[in-house]
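**Q** After the sequence you'll find the predicted model.
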Amino acid sequence: MVSSDSASEYYNQPVEERTNLYNDRYNISSLKLMADGSLGARSAWMLEDYSDQPGHTGDPRMTDEEAYTLVKEAAEAGFQVNTHCIGDAANHQILNAYEKVINELGLKDHRFAIEHSQVVALEDIPRFAKLGVIPSMQFVHATSDKNMAEDRVGPERIKGAYAWRKMIDSGSIIPNGTDAPVELVNPYHGLYAAITRMDRDGEPAGGWYPDECLTKEEALRAYTIWGAYAQFEENDIGSIESGKHADFVIIDRDYMNCPDNELKDINAQMTVIAGEVVYTAPGFSLNK
């Protein structure tokens, strides 16, 4: 954990020295806190004992007071706060800390986020939208964890795990990422997981808890405009519109209309960032 003294130099760094860097492609406007560990290692912090390890609730990284203090100091220094939370106790603790700081400082557009929001108590899910806290989730985690997750948390708590549909239906958006290098960096695997809830071998047939699946449009938004919004850049990136950076990719099939099982096999043919072609697949030509 970084102490307040050692963090003060970073907090006090002039905004112009940490934003709009490298032709406006790199901004340091948020910081990340760690509230717990991982579900696989049983270090995610749970409200109740692990179903497959009685007497163990995981490993919290902060006391409630420490969480509140760190969030408040960061917010007062002008930073957005993103906190790693896997277990339902960690999510609950950080929602409480965020709520206290939001109310004390009168924050209106903070866009605080919880990274992963992986196992959340059902009663805490609506709090994300109510507080304006963004559940930043990685869709491939569900398909990677499906073989052990329910063993860890049991049949009731699993209802609030990887709960994308419940989050969206309660009013939240979900910016998605790959969580590389924990997972493969390929974004099309994430799109496939979001829409099918199946792993790349097509298991389980019909999807794992398929009621939590997203639509193709929602999954695409999660990788584009919702991600831009989560980092205060929705006016510059995240969609193809006049006045925004020309960021786009040409792919080898029709994303909206191809069969769901083909999504994982999509390949980029050309990538353009801020109007500059930065990648062209071998043999690809716009003239073909």
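**A** Yep, that arrived. Residues are numbered from 1 along each chain as shown.

**Q** from here on, contacts and neighbour counts on C-alpha atoms
**A** Fine.

**Q** So which elements touch the helix or strand hosting V278?
**A** V278 is located in strand 276-280, with elements delineated by DSSP states H and E. Here strand 276-280 touches strand 268-273, going by 3 or more Cα pairs under 8 Å, 6 or more residues apart in numbering; DSSP states H and E.

**Q** OK, contacts around T57?
**A** T57 is in contact with 42-50, counting by Cα atoms under 8 Å, 6 or more residues apart in numbering.

**Q** name the element it belongs to?
**A** Going by DSSP H and E, T57 is not in any helix or strand.

**Q** how near is it to L39?
**A** According to Cα to Cα, to the nearest Å, T57 and L39 sit 11 Å apart.

**Q** How much space separates the residue positioned nearest the centre of the chain from Q118?
**A** By Cα atoms, centre = their mean, the chain has its centre lying nearest to S136, at 2.3 Å. The spacing between S136 and Q118, counted by Cα to Cα, is 9 Å.

**Q** which residues sit against the host helix or strand of the residue nearest to the centre of the chain?
**A** Per DSSP H and E: S136 is located in strand 134-136. By Cα under 8 Å, 6+ apart, the residues outside strand 134-136 that reach it are 111-117, 128, 167, 172-176, 230.

**Q** Go again with 7 Å.
**A** By Cα atoms under 7 Å, 6 or more residues apart in numbering, the residues outside strand 134-136 that reach it are 111-117, 128, 172-176.

**Q** another one to put next to it:
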Amino acid sequence: RITEWLPFDAPLDELESKRKAHPQSDNMLHTGMLKAFMDGSLGSHTAALLEPYADDPKNSGLPQYDQAKLNEMTKARVLAGFQVGFHAIGDKGVQMALDAFAASTGHVGTGASPVKAERSSAAPTSNSAPNLRLRIEHAQVTTPMEIARFKELKVIASMQPNHLLTDMNWALARLGPQRAEHSYAWAEFVKEGVTLAFGTDYPVEPVAPFRGLYAAITRRSENGKSDYYPEEKLTIDQAIAAYTTGSAFAEFAEKDKGLIAPGMLADFVVLDQDITAVAPPKILQTKVLRTVVGGKTVYEAK
């Protein structure tokens, strides 16, 4: 099933035309959110930071928008009924995204968090404003104040635990200890009551979720030799919820998928082991035996 993301910068009439071509009623291919990039990446020193890089003191990254213009564009697209998601990795990029959402919506958002109640899907609360479930993609470097604003503005934190296993080799050098302490801050988001939606960020990272699950519950390198602020790790139930009910909620699909229950789409996989019971390193070795989409087997291991 594919949810098509459209370019935020495209003209509104073009976006509306594409939305009509792939309506929400098609659960195999439909238009989802509009995506824009607030900044780059930590690895390339282009993620936008509020203060300079610890290992590059003359550089604070590359913000991609003028804030006033971003606010104007976001408001126009929100008023047109589009869900908006902003790639933001640095804390400056996150601030830009939150400021645009705040200026454009007056607390448009998600409602309750499905991750806080482990392995359950939470229905959105009623809201006088349109329920657009605005999102920030990645949100790797945040401040406690920004996490509180996610909650206040009811913005979804769409994150990919995979990235930590790649980035932990140099993230501390890029950020310094004070900022690193609040990076990849999954537990802080959950504690604050923010909706977490996990994914893989394929093809940047492997498409299978098992590496991300391992990262989420251990925050430990794959060779087991180094940890990265383990106080931010999640339980296995919280991590699974973020990948399933959280992600379904983030794309308005919580009535169709994210759980195995009567009336749902019957999309699921059969694994070769119980990932809730094995030691965390063994999760990395998990194999898919069978994939079912809409109740039909579409893959079976030989």
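**A** Looks like it came in fine. Because the structure is a prediction, the values reported are computed rather than measured.

**Q** on that earlier part again, most neighbours, which of the contacts of T57 of the first structure?
**A** W45 (29 neighbours; other Cα atoms under 10 Å).

**Q** hang on, the earlier thing: from the contacts of T57 of the first structure, pick the one nearest K216 of the first structure.
**A** A44 (30.3 Å; Cα to Cα).

**Q** how about that closest one, what's its partner in the second structure?
**A** Aligned against the second structure by TM-score structural alignment, A44 of the first structure finds its counterpart in A47.

**Q** so what's that match up against?
**A** 39-41, 61-62, 89-90.

**Q** And A215 of the second structure, by the same measure?
**A** Applying Cα under 7 Å, 6+ apart, the residues near A215 of the second structure are 161-162, 164-165.

**Q** N71 of the second structure pairs with which position in the first structure?
**A** In the first structure, N71 of the second structure lands on Y68 (TM-score structural alignment).

**Q** ok, T280 of the first structure - how many residues close by?
**A** 16.

**Q** how close does G212 of the second structure get to K35 of the second structure?
**A** According to Cα to Cα, G212 of the second structure and K35 of the second structure sit 23 Å apart.

**Q** quick one, which of these two is more surrounded?
**A** Remark: of G212 of the second structure and K35, G212 carries more neighbours, 27 against 19, as counted by other Cα under 10 Å.

**Q** Map the more buried one onto the first structure.
**A** For G212 of the second structure, the residue aligned by TM-score structural alignment is G190.

**Q** Okay, and that match sits in which element?
**A** Counting by DSSP H and E, G190 of the first structure is found in helix 187-196.

**Q** give the contact list for the aligned residue in the second structure for N267 of the first structure.
**A** Using TM-score structural alignment as the criterion, N267 of the first structure maps onto K287 of the second structure. With contact taken as Cα under 7 Å, 6+ apart, K287 of the second structure is in contact with 271-272.

**Q** Provide the aligned range in the first structure for the helix ranked longest in the second structure.
**A** Counting residues, the longest helix found in the second structure (DSSP state H) is helix 91-105. Using TM-score structural alignment, helix 91-105 of the second structure lines up with residues 88-102 of the first structure.

**Q** mean shift between the matching stretch and the second structure?
**A** Stretch 88-102 of the first structure: mean distance to aligned residues in the second structure after superposition is 0.8 Å, counting by mean Cα distance after the TM-score superposition for the first structure.

**Q** If you drop the residues flanking it in sequence, what lies closest to D272 of the second structure?
**A** K287 (5.6 Å; Cα to Cα, 6 or more residues apart in numbering).

**Q** Any figure for the gap between the one you found and K233 of the second structure?
**A** Taking Cα to Cα, one finds K287 of the second structure at 23 Å from K233 of the second structure.

**Q** With the second structure overlaid, how far apart is the strand holding S136 of the first structure on average?
**A** Mean deviation for strand 134-136 of the first structure: 0.6 Å (mean Cα distance after the TM-score superposition for the first structure).

**Q** What residues in the second structure pair up with that strand?
**A** Counting by TM-score structural alignment, strand 134-136 of the first structure corresponds to 156-158 in the second structure.

**Q** Looking at the contacts of strand 134-136 of the first structure, which are in helices?
**A** The helices, defined by DSSP H, take in F128 from the contacts of strand 134-136 of the first structure.

**Q** now the helix or strand hosting T74 of the second structure and helix 91-105, what's the angle there?
**A** Assigned by DSSP H and E, T74 of the second structure belongs to helix 67-79. Angle between the axes of helix 67-79 of the second structure and helix 91-105 is 50 degrees (criterion: axes from the mean of the first three to the mean of the last three Cα atoms, to 10 degrees).

**Q** Give me the residues contacting the next helix or strand after helix 67-79 of the second structure.
**A** Following helix 67-79 of the second structure in sequence order, the next helix or strand is strand 84-88 (DSSP H and E). The contact list for strand 84-88 of the second structure (Cα under 7 Å, 6+ apart) reads 33-39, 94, 97, 134-139.

**Q** run the last query once more with 8 Å
**A** Contacts to strand 84-88 of the second structure, defined as Cα under 8 Å, 6+ apart, come from residues 8, 33-40, 47, 74, 77-78, 94, 97, 132-140.

**Q** in the superposition, what's the average offset of that strand relative to the first structure?
**A** When the first structure is overlaid, strand 84-88 of the second structure sits 0.3 Å from its aligned residues on average, using mean Cα distance after the TM-score superposition for the first structure.

**Q** List the buried residues for that strand?
**A** Within strand 84-88 of the second structure, the residues scored as buried using 16 or more other Cα atoms under 10 Å are 84-88.

**Q** same check, this time on stretch 236-251 of the first structure
**A** By 16+ other Cα under 10 Å, the buried positions in stretch 236-251 of the first structure come out as 236-239, 245-249.

**Q** Fine by me, we can end here.
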